[in-house]
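Q: missing the sequence, but the structure's below:
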């Protein structure tokens, strides 16, 4: 089976083709960063309109790269949620319409399930069960992945997601949108011993997160230091380093706690923030120190992309899961409400 994946949950248009007899055949991504930069954040209406403009040409580009015709596609997977409702509707309407016209099945994919399974696009892929840290601009969650489609939420952020805190802190430091990756680059020039910021909610039991207070602490430190220090560029780098160190260590502490609580030994990093190099390096060492293994997809599959949607949709379509011609999108969608995937049929 060859499945076309369509991802339009926010500000990136992702298209990919995944096949039973060849794995990932082709994928393309168009980012709207430049479109939203002047507004300092994603404008939902503009995002939806740009998906309308980009999706069909990207589909054709991906078919060409895979050396396929539309008649070679056996199924369509599209992101049905969570995400921006207008953006989701573009991908869902397009995916369902293409499938109806071709007489092939289509299925709506949970965006977070796509992220959780993205590491299976790599080799070696993590065996089930495992703990996943899903860390992005919109989510910071610890999830026990017992099997395909069997997910248990262990903990989540009570306020800002880690990626959101990165972006907001970058704005405080005067970095342009989107600032999270730029903050991480700036942190490489910072002195790790200059400041030590708090590691929120690590002094109490549990697996929930909170990054809002850390963001406020960083803002306070930035304002106070501006009154006494004159080396603004180095101060900016030092504060960025302290913020990043605090986030990374907090995530490590919670991940090790989750593995101990569940008795599992495999950890999967997923979501945009999981591309952070310091997080990957430090997490791998910390998990190895307690006898565990760490897995993560390549950087291009950490952010929103069509490959993860094509793969997750391929699994569900191969397992025989079908949907009616009508479709729904879900701006909010609980991950544990998904039906399990019958592993033997899907693989």
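A: Okay, I see it. None of these values were measured; they are calculated from a predicted model. Numbers count the residues shown, from 1 in each chain.
Q: Could you use CA atoms for every contact and neighbour count after this?
A: Will do.
Q: all helices for this protein, in order.
A: Counting by DSSP state H, the segments of the chain that form helices are 33-37, 44-65, 85-102, 111-117, 162-172, 180-187, 212-226, 232-262, 277-288, 306-318, 343-346.
Q: Comparing those helices, which comes out most buried?
A: Of all these, helix 306-318 carries the top mean neighbour count, a mean of 29, counting by mean count of other CA atoms under 10 Å.
Q: Which strands and helices lie in contact with that helix?
A: strand 2-7, strand 12-19, strand 23-31, strand 75-81, strand 106-110, helix 111-117, helix 343-346 (3 or more CA pairs under 8 Å, 6 or more residues apart in numbering; DSSP states H and E).
Q: Comparison target below:
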């Protein structure tokens, strides 16, 4: 069983993992969109209280959907970070209680590892592969060499791509959550109308930057205010095109720098909430076709936060003999490549530093 509560989804799932292949027996996700919509973003205190209120019911629904009981489980996993610490604690403590009561092995899963392995829920995606992790809180390129073995190639130096989508939606007065709203509006817009910047495009390395793009959207919107419906559609289409250009450029750089043996074919995975964006998927698929790489992405149900990917990550770790005791603690920050994060941090500490 896997539990996920790192942000604003309370999720529980049961995954059967045998001979390296996964089958999702159940996946329950309780969204908090209505609770956070009036604020235009996730409020940590509201999220934590909502997790407390419905986590037990979500667990029972997952078992019911899988037609199993607690005694049928062979292990339990939960997101132990990174994320909103109040929410992370709810799922992790629930998993500890189940593990203690049933005498089961317990795994504290890195939420990012869940995303990294999520395509393996439905497809045979052998290691190694190049991963583009794009979500509301993360944007990074990693070489995935195996379970627990990740090498960071590049990361955002300011904001995540999903956060840029949400902020653009807020600037333009679109509904929350912003990502789907921007994508929908862009379908009726002209992607060439607004000449928006492509931060770091063409620069050496694989890092990202989206703060300047958000600022450009805000300035263009202020000049045109009040915005017509077509103005909003065109702005969304132009913004989405800029995002696509940046992601393709940075991914191309990573493909060129990824140290792969000659006999290993190129495999590319895009995962995370923004991977549900059809335009982004299509642009990255075109890049893979151009480079002769295989393209993988999780099903739309497993792009956003979900517990099936956490259950899979836990099962893959248990299959390798890796587990945690009940003393595993919740973490608000937890990089996949800890060595790179400590050796070359993208963010400096300090009162005036970025919120991340």
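A: Looks like it came in fine. Just so we're clear, the structure is a prediction, and the values are computed from it rather than from any experiment.
Q: quick revisit: for residue 337 of structure 1, find the nearest of the helices of structure 1.
A: helix 111-117 (11.3 Å; CA to CA).
Q: And that closest one, what does it pack against?
A: strand 75-81, strand 130-135, strand 266-270, helix 306-318.
Q: contacting residues around stretch 63-75 of structure 1?
A: 1-4, 17, 25-26, 99, 102, 104-106, 314, 317 (CA atoms under 8 Å, 6 or more residues apart in numbering).
Q: Adding distance to residue 78 of structure 1, write those out as TSV.
A: Below are those laid out as TSV (distance: CA to CA, whole Å):
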residue	distance to residue 78 of structure 1
1	16
2	14
3	10
4	8
17	12
25	17
26	16
99	11
102	16
104	14
105	11
106	8
314	11
317	12
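Q: Count the residues that sit near residue 151 of structure 1.
A: 22 (other CA atoms under 10 Å).
Q: which residues sit in contact with the residue positioned nearest the centre of structure 2?
A: Residue closest to the average C-alpha location in structure 2 (CA atoms, centre = their mean): residue 272, at 2.9 Å. The contact partners of residue 272 of structure 2, by CA under 8 Å, 6+ apart, come to 115, 133-135, 303-305.
Q: go with 6 Å
A: Residue 272 of structure 2 makes contacts with 115, 133-135, 303-304, as judged by CA atoms under 6 Å, 6 or more residues apart in numbering.
Q: Most neighbours of all those residues, which one?
A: residue 115 leads the contacts of residue 272 of structure 2 on contacts (other CA under 10 Å) with 28 neighbours.
Q: Distance check, it against residue 299 of structure 2.
A: Counting by CA to CA, to the nearest Å, the gap from residue 115 of structure 2 to residue 299 of structure 2 is 12 Å.
Q: before we move on, what about residue 35 of structure 2?
A: Using CA to CA, residue 35 of structure 2 is found at 26 Å from residue 299 of structure 2.
Q: same question, residue 319 of structure 2
A: Distance of residue 319 of structure 2 to residue 299 of structure 2, given as CA to CA: 24 Å.
Q: Could you do residue 248 of structure 2 as well?
A: Residue 248 of structure 2 sits 21 Å away from residue 299 of structure 2, going by CA to CA.
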